[in-house]
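Peer 1: Just to be clear, the model below is a prediction. Sequence and coordinates:
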Amino acid sequence: MVLDRSDYFVQHELASELQKVARQIGIPEHSTIIALRGGFKEYLFTTDSEVIIAKTGYMTGHTFGYNVFRMPYQNITSVTVNFHLRTGYFEVAGGGVQSSPKSFWGQKDNSAGKAPNVISLASKQDRDTFTGAANIINKYIAAAHQPQQVGSTDVADEIRKLKGLADDGIISNEEFETKKNQLLGL
């Protein structure tokens, strides 16, 4: 996947905090494309191959240490922002991840803060920031879901195969010469 410089998306006012968290959860330096903080101590990082959500603090259910959720782009089905009047959440959906409505102030099962694949959004600015991130991530998801190109065959190998077909009488020598010239660009 080719990285586009315009995809780099970081909350610059939080750069030192984001770098510290990235180091603590084992993200290699200079490998992040997106680095954002949500409503509580919830962090979104992306690399060229995966989305990472790290959570710490009382409101996320992780008073000590971090809960780290990682999912490769090819396993993600969608990334969405769901925002109501003043609060909302950013959600990563994919295989094996239970998706159900969440609430910023929810308890247990419907708490955005406690769900490993969700980040709480506390303001319209958060909504706008995470919507921009979702657009970038969805672009990477679409690229990861594209069929892989089969490696191109060597021209010399292709000509050898055609020569074998001509020698076996499957194609005529004239057809062989025509196809050989096409392959050689003559």
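Peer 2: Right, received. Where do you want to start?
Peer 1: C-alpha from now on. contacts and neighbour counts both.
Peer 2: Will do.
Peer 1: The longest strand anywhere in the chain: which residues count as buried?
Peer 2: Identified as the longest strand of the chain according to DSSP state E is strand 62-72. The neighbour-count criterion (16 or more other C-alpha atoms under 10 Å) identifies 66, 67, 69, 71, 72 as the buried residues of strand 62-72.
Peer 1: Got another one to weigh against that:
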Amino acid sequence: MRSFEQILNDISKIPYHDTFGTKKEIKYLPNILDDNETVLSFTSGFFDGNTWLIVLTHRRLIFLDKGMIYGLKQREIPLDHINSVGHKIGLMLGSIAIQDGASAIRIDNIQKQTIVPFIDALNKSIDNFKMGRSTCKEYSSMSSADEIKKYKQLLDEGIITNEEFNIKKKQILGL
């Protein structure tokens, strides 16, 4: 099981993402991800009557909805089961449609600036998975300043605390 800090490190390197209404789901990710699984992209959207976190790893696509008070809904699709991916972009929001064999999943109300980067990462991951390559190190060339900016964004979004931000900043700067 990956630690919350490791997951925060992964998501801090993702340039375009949306966490609207999914803080509980992000905090639950360590319970779902395997030790060697890296978050490559994520966004939030409306699916099955609720706001869900959609997470792409190098092995699978995870849909996660942690209830208001209790409960958990989770669905996942291994990358080799995805047959097609489509998207639609409107004025402010868009949608993504994913076909996996006989079923189709449509996620609506996705922030439009996250759709194309998410689709690109998903298609690249599917290609790499089918070719037997891993994309875990895809975002490893980020500068220290960029990494700190990403953690600052997580702090501003309320995903991490000020203390967690300061600890991570010191780690990045080697202090």
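Peer 2: Happy to help now that I have it. All of these numbers come straight from a predicted model, not from anything done at the bench.
Peer 1: re the thing from before, in TSV, list the buried residues of strand 62-72 of the first structure along with distance to residue 29 of the first structure.
Peer 2: Output for the buried residues of strand 62-72 of the first structure, formatted as TSV (distance: C-alpha to C-alpha, whole Å):
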residue	distance to residue 29 of the first structure
66	18
67	20
69	18
71	19
72	19
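Peer 1: hang on, the earlier thing: next secondary structure element downstream of the longest strand of the first structure?
Peer 2: The helix or strand immediately downstream of strand 62-72 of the first structure is strand 76-83, counting by DSSP states H and E.
Peer 1: re earlier: tell me how far the longest strand of the first structure is from the chain's mean position?
Peer 2: Its chain's C-alpha centre and that of strand 62-72 of the first structure lie 17 Å apart, by C-alpha atoms, centre = their mean, to the nearest Å.
Peer 1: For it, give me every contacting residue.
Peer 2: Here strand 62-72 of the first structure makes contact (C-alpha atoms under 8 Å, 6 or more residues apart in numbering) with 25, 49, 50, 51, 52, 53, 54, 55, 56, 57, 116, 117.
Peer 1: Now do the same contact list for the last one.
Peer 2: Shown in contact with residue 117 of the first structure (C-alpha under 8 Å, 6+ apart): 53, 69, 91, 92, 93, 97.
Peer 1: I'd assumed residue 118 of the second structure was in a helix, is it?
Peer 2: Yes. Using DSSP: H, G, I helix; E, B strand; the rest coil, the assignment for residue 118 of the second structure is a helix.
Peer 1: Pipe the contacts of strand 62-72 of the first structure into a markdown table and attach distance to residue 184 of the first structure and secondary structure per row.
Peer 2: Formatted as a markdown table, the contacts of strand 62-72 of the first structure follow (distance: C-alpha to C-alpha, whole Å; DSSP: H, G, I helix; E, B strand; the rest coil):
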| residue | distance to residue 184 of the first structure | secondary structure |
| --- | --- | --- |
| 25 | 52 | coil |
| 49 | 37 | coil |
| 50 | 41 | strand |
| 51 | 44 | strand |
| 52 | 47 | strand |
| 53 | 51 | strand |
| 54 | 54 | strand |
| 55 | 57 | strand |
| 56 | 61 | strand |
| 57 | 64 | strand |
| 116 | 55 | coil |
| 117 | 52 | coil |
